[in-house]
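Peer 1: missing the sequence, but the structure's below:
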C-alpha cells in the first residue's frame, strides 16, 4: 500500500470576490508539479459562490465533470438545451465529450452556494456530450458507502465514461468501514467533507485528503461524526 497525504491548508486558493475556490490539484493560476492529478482524477475544486453570481458560458471537451452541491443550489444551462437546478443531495455529471458550452450560477439571490467540482479524464474520447443528475438521501449514506457515480448503467447511480466510482458516507463516531477497490489498477482518493477520521493509519480532518493505491482495500474509522467522499479511479 502506498499513500499520499494532501492537508487542507496546503491546497491552492483563488478569490474573485464572488468566488472563493480551493484547489486540491493544479488549476488555473495554482501550479504545484507534485499535485497535477491522482491517477485519472484531474481536478477537485471546493467552491463557494456568492448569491446571484456564477460562471458564465464557457466550453469543455473530453472531460467527465462531476458537481456535488454541499449547501444551496446551482442553476445549469448548456448547449444541448438542458436547463436544470442541482441542490444539496444531488449529484450531477456532464460528459463534455466532443465539446460542450455551459454556465453555472448560484440559483439563490440571497444565499451562497458551496459545491465540489471534480474532473476525471474520460475512457473514450469525443463521445456525444451528455448530462445526468440524480438525488440521493442522507439516510442512504448512513454508516455505509453509497455509490453515486459508476461505470455501471444500472440506474442506481450516475454513469461515468470511465472506470471510476464516487461513494459518499455519513459515518458515526467510532464506526469503521472497509472500502473494497474494484480493481488492482485503481486507487482511491479519500476526501473528508466534515469531521475527523483515520484512513490507512492517517489522521484526517475536514477537507484533508488521502490518496491510497497499490492495495485491494482501505479501512476508514470515524474519530467523530464524519462525512466522507471516496473517489476511485484508475491510476494510469
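Peer 2: In hand now; what should we look at? Note that the structure is a prediction, hence the values are computed from the model and not measured. Numbering: from 1, shown residues only.

Peer 1: from here on, contacts and neighbour counts on C-alpha atoms
Peer 2: OK.

Peer 1: buried set for stretch 209-227?
Peer 2: 209-213, 215-218, 220-227 (16 or more other CA atoms under 10 Å).

Peer 1: how long is that stretch from one end to the other?
Peer 2: With CA to CA, to the nearest Å as the measure, stretch 209-227 spans 12 Å from end to end.

Peer 1: distance from the chain centre to it, please.
Peer 2: 16 Å (CA atoms, centre = their mean, to the nearest Å).

Peer 1: wait, residue 79 touches residue 100, no?
Peer 2: Yes. At 6.1 Å, residue 79 counts as touching residue 100 under the criterion of CA atoms under 8 Å.

Peer 1: can you tell me the centre-most residue of this protein?
Peer 2: Centroid-nearest residue in the chain: residue 118, 4.4 Å away (criterion: CA atoms, centre = their mean).

Peer 1: take the one below as the second:
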C-alpha cells in the first residue's frame, strides 16, 4: 500500500475578501508542482463565500465538476438553462464536455456559504454537457459508507464520465470499517470534513487529506464523531 499525506495547514490559501479558499492541489494562484493531482482527481477546493457574493459567469471544458455544500446555499445558473439552489445535504455535478458557462452565487444577504468544489478528469473528451443535482441527506446511512457518486446513471448518487466512486462516511466514535476499492488500479483520496479519524493506520485531523493506492482495502476508524469523503479514482487515465 502506498500513501500520500496532506495536512490541512499545508494547503494553498487564497483570500479575496469575498472568498476564502484552501486548495489541496495546485489551482489559480497556488502553484505547487508536487501537488498537481491524485490520479484523475484534479481539484479539491474548500471554499468559503461571503454573503451576497460568488463566482460570476465563467467557462469550463472537458472536466467533471462536483459541488458539495457544507453550510448555506448556492444559486446555480448555466448555459444549459439550469437555475437551481443547492444546499447542505445536496450534491451537484456538471460534465463540462464540449463547453459550458456557469455561475455559483451566495444568494443570502446575511449568511456565508461553505462548499467543496471538486474536479475530476473525464475518461473521454467532447461529451455533451450535462447537469445533475440530488438530495443525499434524506437517505444518509449512519456508521457506514454511503455512495454518492459513480460512473453509472442507474446507480446510487450522481454520475460522471469517469470510473470513479465517491462515498460519505459519517461515523460515531470508535466505529471502524474497511473500504475496498471497486475497480483494480484505482486509488482513494480521503478528506476529513469533520472530526478525526485513523485511515490506513494514519491519524488524520479535520480537513486533512490522505491518498491511498496499490491496496485491496484499508481501515477507516473514527476517533470521535467524524465525517469523511472518500474519492475513488483511476490512478492512470
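Peer 2: Alright, I've got the coordinates. Only a predicted model underlies this, so the values are computations on that prediction, with no experimental measurement involved.

Peer 1: one step back: compare residue 79 and residue 100 of the first structure and say which is more crowded by neighbours.
Peer 2: residue 100 (20 against 14; other CA atoms under 10 Å).

Peer 1: and the more buried one, what does it touch?
Peer 2: Residue 100 of the first structure makes contacts with 59-61, 78-80, 129, as judged by CA atoms under 8 Å, 6 or more residues apart in numbering.

Peer 1: any idea which helix or strand carries residue 149 of the first structure?
Peer 2: Element membership for residue 149 of the first structure (DSSP states H and E) is strand 146-150.

Peer 1: just give me the neighbour total for residue 236 of the second structure.
Peer 2: Neighbour tally, residue 236 of the second structure, other CA under 10 Å: 10.

Peer 1: residue 52 of the second structure in helix, strand or coil?
Peer 2: Classification of residue 52 of the second structure by DSSP: H, G, I helix; E, B strand; the rest coil places it in coil.

Peer 1: nearest spatial neighbour of residue 153 of the second structure, skipping sequence neighbours?
Peer 2: Once flanking residues are discounted, residue 153 of the second structure sits nearest to residue 159: 5.6 Å by CA to CA, 6 or more residues apart in numbering.

Peer 1: and the one you found, how many residues sit next to it?
Peer 2: Residue 159 of the second structure has 26 neighbours, counted by other CA under 10 Å.

Peer 1: kindly provide the distance from the closest residue to residue 143 of the second structure other than its chain neighbours to residue 220 of the second structure.
Peer 2: The shortest distance from residue 143 of the second structure to any non-neighbouring residue, by CA to CA, 6+ apart, is to residue 171 (4.4 Å). The gap separating residue 171 of the second structure from residue 220 of the second structure is 9 Å, by CA to CA.

Peer 1: cool, and residue 50 of the second structure?
Peer 2: To residue 220 of the second structure, residue 50 of the second structure is 34 Å away according to CA to CA.

Peer 1: about what we covered before: restricted to strands, list the buried residues of stretch 209-227 of the first structure.
Peer 2: Assigned to strands by DSSP state E, the following of those qualify: 209-213, 217-218, 220-222, 226-227.

Peer 1: which of those residues sits closest to residue 146 of the first structure?
Peer 2: residue 227 (11.7 Å; CA to CA).

Peer 1: grab the nearest non-local neighbour of that closest one.
Peer 2: In space, residue 227 of the first structure is closest to residue 170, 4.5 Å off (CA to CA, 6+ apart).

Peer 1: enumerate every residue touching the residue nearest to the centre of the first structure.
Peer 2: 41-45, 65-67.

Peer 1: name the nearest residue to it, ignoring sequence neighbours.
Peer 2: Counting by CA to CA, 6+ apart, the residue nearest residue 118 of the first structure is residue 44, at 4.5 Å.
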